[in-house]
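Undergrad: what follows is a predicted protein model with its sequence.
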Amino acid sequence: MRQNPERRTALVDAAIEVLADQGARGLTFRAVDSRAGVPVGTASNYFPNRDALLMQAGQRVFQRLDPGADVVGEALALPRTRATVERLMHEMVGRITAFGSGYLAMLELRLEATRRPELAKVLTEQIRENVQQNIRFHLEAGMPGDAETVELLYLALSWLIVERLTLPDVFGEERTAALVTAAVNQIVPPR
């Protein structure tokens, strides 16, 4: 297997775009090569099989959705209030919808995981760890609410993001923003 990290990353990013555009059935090495603008056969030199490509695409989506140290640092500088949680949730929904192809690719990966036990195992571990990281951050930062608060926000906003990316006219941009605020106000206890 080839080891050029930049090329591998470009191929995985291309796989994410193929998943978002064509679904899991459209994810072939040839489609990834075409999307990445590389010679036919390149992806097959980097990934032993389609399953490996699927798993790395899932990992890469999480890497690209990570808010980064600057956003976390800004959050820690804010007061520990419901208003701060609301601001963070608006930022998160905006960040995720800005990388809509990544979220759509993750939905495709979730569907594919119902048929691929190894992919299901990897995604379950990744998503569980992501939720746990969010809970740890919330609790360690002293934000209002508990672990269940974070889990409920995760569940409510996840589906709102799906609506925004798949059928954006159901609620529209303004209503989506209002629903994020309403979810926070209903779920997060006042401080």
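TA: Sure thing, it's come through.
Undergrad: all contacts plus neighbour counts: C-alpha atoms, from now on.
TA: OK.
Undergrad: buried set for the longest helix belonging to the chain?
TA: Using DSSP state H, we find that the single longest helix of the chain is helix 117-141. Residues Leu119, Ala120, Val122, Leu123, Asn134, Ile135, His138 are the ones in helix 117-141 that count as buried (16 or more other Cα atoms under 10 Å).
Undergrad: dump those into JSON lines; add distance to Val180 as well.
TA: Output for these, formatted as JSON lines (distance: Cα to Cα, whole Å):
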{"residue": "Leu119", "distance to Val180": "31"}
{"residue": "Ala120", "distance to Val180": "29"}
{"residue": "Val122", "distance to Val180": "29"}
{"residue": "Leu123", "distance to Val180": "26"}
{"residue": "Asn134", "distance to Val180": "17"}
{"residue": "Ile135", "distance to Val180": "18"}
{"residue": "His138", "distance to Val180": "17"}
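Undergrad: returning to that earlier point: show me what the longest helix of the chain is packed against.
TA: helix 50-65, helix 100-113, helix 147-166 (3 or more Cα pairs under 8 Å, 6 or more residues apart in numbering; DSSP states H and E).
Undergrad: want to compare, so here's the second one:
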Amino acid sequence: MVRNPERRTSLLDAAIEVLADEGARGLTFRAVDARAGVPTGTSSNYFSDRDQLLSQVGDRIFVRLTPDPDDVAAALRPAPSRELVLDLMRWIARRLAAERTCYLGLFELRLEAVRRPELRTQLTKVLRSDLDANVRGHLDAGMPGDADTVRVLYFALTGLLLDHFTVPGLLGDRDLDDMIETVVTRIVPES
């Protein structure tokens, strides 16, 4: 396998775009090469097979979706409260909207994981680790609510963003920020 980290990253970013635009069935080495603007066959020099490509795409998505630790620290400066949880949920939604392609790619990976046990195992491990870190962070910061509060917020935001990105008219005249506020005020106890 070729060892050019910048090229590998470029191919993975192109693969994320293909995954988001064309779905898992459209994710081929040829499609990745075309999207990356490299000669046909380049991807196959970096990834031994499609499973390895899917696995590394998942890793790359999480790298791109992980916020800078300094941004997290700044976001957590205010005193713990329901209002801060609301601000954080809106911040997360804005970040994910800015990385819409990654988020849609992640949804496609979730669907593909239904058919690929190895991918499911890897994705489950990474998503569980992320959720566990969110629970720990919430509790360690003294935010209102318990571990289940964080889990319900996670599942609510995941579903809300799935619909917002895939069928945006579903919310009708409701604004995404307003829906997030409704979710937070119904789930998070007052401090």
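TA: Arrived safely, thanks for sending. Here the structure is a predicted model, which means the values were calculated and not measured.
Undergrad: thinking again about what came up before, most widely separated two among the buried residues of helix 117-141 of the first structure?
TA: Leu119 and His138 (28.4 Å; Cα to Cα).
Undergrad: with adjacent residues omitted, what lies nearest to the most centrally placed residue in the second structure?
TA: With distances taken as Cα atoms, centre = their mean, the residue of the second structure nearest its centroid is Tyr103 (4.5 Å). Leaving aside its sequence neighbours, Tyr103 of the second structure sits nearest to Leu96 (Cα to Cα, 6 or more residues apart in numbering; 6.5 Å).
Undergrad: next one: Met143 of the first structure
TA: Using Cα to Cα, 6+ apart, the nearest residue to Met143 of the first structure is Arg80, at 4.8 Å.
Undergrad: tell me who's in contact with the one you found.
TA: Going by Cα atoms under 8 Å, 6 or more residues apart in numbering, Arg80 of the first structure touches Ala141, Gly142, Met143, Pro144.
Undergrad: try 10 Å
TA: His138, Ala141, Gly142, Met143, Pro144, Arg191 (Cα atoms under 10 Å, 6 or more residues apart in numbering).
Undergrad: over to Thr28 of the second structure?
TA: Applying Cα under 10 Å, 6+ apart, the residues contacting Thr28 of the second structure are Ala15, Val18, Leu19, Ala34, Ser43, Ser44, Asp49, Arg50, Leu53.
Undergrad: residues contacting the fifth one?
TA: Each residue near Ser43 of the second structure by Cα under 10 Å, 6+ apart is listed here: 1-2, 7-8, 11-12, 15, 28-34, 36, 49-50, 53.
Undergrad: what of Asp49 of the second structure?
TA: Here Asp49 of the second structure is in contact with Thr28, Phe29, Ser43 (Cα under 10 Å, 6+ apart).
Undergrad: and for Val184 of the second structure?
TA: Val184 of the second structure sits in contact with Arg82, Glu83, Val85, Leu86, Asp87, Met89, Thr149, Val152, Leu153, Ala156, Leu157, Asp178, where contact means Cα under 10 Å, 6+ apart.
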